[in-house]
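[1] just to be clear, the model below is a prediction. Sequence and coordinates:
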Amino acid sequence: MRTVLNILNFVLGGFLTTLGWLLATLVSIVLIFTLPLTRSCWEITRLSLLPFGNEAIHVDELNPAGKNALISGGGTVLNIFWFLLFGWWLCLVHISAGIVQCISLIGIPVGIANFKIAAIALWPVGRRVVPVEVAQAARARNARDRFR
């Protein structure tokens, strides 16, 4: 089912959102001061191309024992740069694609996926794209450790 939904996403406009993310990735590579954003761009590019079966999760959720000070402290500054340079227009692209996709009955699941990615597009620094099963296992482990 994931494969069918990913193909549907691609056909119904996912290739356009992915191209937007690829453009942001290339610009972040070209501009020297945005190089730290390149990893986040690439991660969300993968999510935009294949939203079903993958999930964006914060690195602190994946590895709570090794909290990353750079992501925690410097991540906020990077996210502000991100928002000003790329985040707002990528968010609008995903919202627009989601609205267009939700007009047809068959495109509703893909549109909902685009709305989720739109929220991630605003503040992507520190997120990694992993299979859904890995994200669920990390959250379950964190919940178990928190409530022991």
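    Structure received. Bear in mind that the values here come from a model prediction, so they are computed numbers and not experimental data.
[2] use CA for all of it now, contacts and neighbours both
    Noted.
[3] how much space between the most centrally placed residue in the chain and A119?
    Note on the chain: the residue nearest the mean C-alpha position is I44, at 3.8 Å, using C-alpha atoms, centre = their mean. Taking C-alpha to C-alpha, to the nearest Å as the measure, I44 falls 11 Å from A119.
[4] quick one: the helices in this structure?
    Here the chain has its helices, by DSSP state H, at 2-9, 15-30, 38-49, 59-62, 69, 75-82, 88-103, 108-122, 132-146.
[5] buried set for the second one?
    Neighbour-count burial for helix 15-30, with 16 or more other C-alpha atoms under 10 Å as criterion, is recorded at L16, T17, T18, G20, W21, L22, A24, T25, V27, S28, I29.
[6] packing partners of it?
    Here helix 15-30 touches helix 38-49, helix 88-103, going by 3 or more C-alpha pairs under 8 Å, 6 or more residues apart in numbering; DSSP states H and E.
[7] now do 6 Å
    Helices and strands touching helix 15-30, as assessed by 3 or more C-alpha pairs under 6 Å, 6 or more residues apart in numbering; DSSP states H and E, comprise helix 38-49.
[8] could you check the angle the helix it packs on makes with helix 88-103?
    Counting by axes from the mean of the first three to the mean of the last three C-alpha atoms, to 10 degrees, helix 38-49 lies at 10 degrees to helix 88-103.
[9] so R128 sits against D60, correct?
    No - R128 is beyond contact range of D60, at 10.0 Å (criterion: C-alpha atoms under 6 Å).
[10] included below, for side-by-side comparison, is a second structure:
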Amino acid sequence: MRGLLRFVLNVIWLILAGLPLALAYLLAGVICCILIVTIPWGIASFRIASYVLWPFGRTVVQRPTAGLGSAVGNVIWILVAGIWLVIGHIASAAALAVTIIGIPLAIAEIKIIPITLTPLGRQIVPSDTVFASYGNAGHV
């Protein structure tokens, strides 16, 4: 039954929020890859694009090997693209929260904001993975 609920939520999400957000992340990723130096941000943006297309049943955890480079990269990302993508998530969440069926989707929008702000040093894993509940990919 949980699987069916996730599927229904993902389909509704895909139609109402997933496609526009994924296109925004894809655009940011293409721009980052064109600039060569920012390819790591482009790859992270593509990873998030796949996540925002079908988020229910997956979660985001910290990579245990993330270090200072990820932190510095995230600060640059926030200034260049992260803040604009967060504004998109907030606007989409506000629009979704108007309807009763949209409230869980609006909550999901807000939960995506941390990976939008700091994509480097994070990993997307299935929610039912043993270590997903610990918030760290290193715990097994």
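    Now that the structure is in, tell me what you want to look at. The shown structure was predicted, so the numbers you read here are calculated from the model rather than taken from an experiment.
[11] overlay the chains and give the TM-score.
    Once superposed, the chains reach a TM-score of 0.87 (TM-score structural alignment, normalised by the length of structure 2), with 133 aligned residues with a C-alpha RMSD of 1.8 Å.
[12] returning to what we had before: in structure 2, what sits opposite the residue nearest to the centre of structure 1 in the alignment?
    With TM-score structural alignment as the criterion, I44 of structure 1 lines up with I48 in structure 2.
[13] next, count neighbours for the residue nearest to A138 of structure 1 when sequence neighbours are not counted.
    Excluding the flanking residues, the one nearest A138 of structure 1 by C-alpha to C-alpha, 6 or more residues apart in numbering is L62, at 5.6 Å. The criterion is other C-alpha atoms under 10 Å. On that basis, L62 of structure 1 has 21 neighbouring residues.
[14] with E133 of structure 1 instead?
    Neighbour count for E133 of structure 1, taken as other C-alpha under 10 Å: 12.
[15] kindly report the same for I101 of structure 2.
    By the criterion of other C-alpha under 10 Å, I101 of structure 2 has 12 neighbours.
[16] the aligned residue in structure 1 for it and I80 of structure 1: what is the separation?
    Counting by TM-score structural alignment, I101 of structure 2 lines up with I106 in structure 1. As defined by C-alpha to C-alpha, I106 of structure 1 lies at a distance of 36 Å from I80 of structure 1.
[17] in stretch 35-54 of structure 1, what counts as buried?
    35, 37-52, 54.
[18] now do that stretch: distance to the chain's middle.
    With C-alpha atoms, centre = their mean, to the nearest Å as the basis, stretch 35-54 of structure 1 stands 5 Å off its chain's centre.
[19] same question for stretch 102-118 of structure 1.
    The chain centroid and the centroid of stretch 102-118 of structure 1 are separated by 15 Å, computed with C-alpha atoms, centre = their mean.
[20] aligned counterpart of P131 of structure 1 in structure 2, please.
    Residue pairing (TM-score structural alignment): P131 of structure 1 is matched to P126 of structure 2.
[21] quick one: contacts for its match?
    Taking C-alpha atoms under 6 Å, 6 or more residues apart in numbering, we find P126 of structure 2 in contact with G57, R58.
[22] state the distance from the counterpart of A91 of structure 2 in structure 1 to T17 of structure 1.
    In structure 1, A91 of structure 2 lines up with S96, judged by TM-score structural alignment. The gap separating S96 of structure 1 from T17 of structure 1 is 10 Å, by C-alpha to C-alpha.
[23] check I103 of structure 1 too.
    For I103 of structure 1, the distance to T17 of structure 1 equals 17 Å [C-alpha to C-alpha].
[24] picking that back up, is it possible to get CSV of the buried residues of helix 15-30 of structure 1 that adds distance to W88 of structure 1?
    Output for these, formatted as CSV (distance: C-alpha to C-alpha, whole Å):
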residue, distance to W88 of structure 1
L16, 16
T17, 13
T18, 15
G20, 12
W21, 12
L22, 15
A24, 12
T25, 15
V27, 15
S28, 15
I29, 19
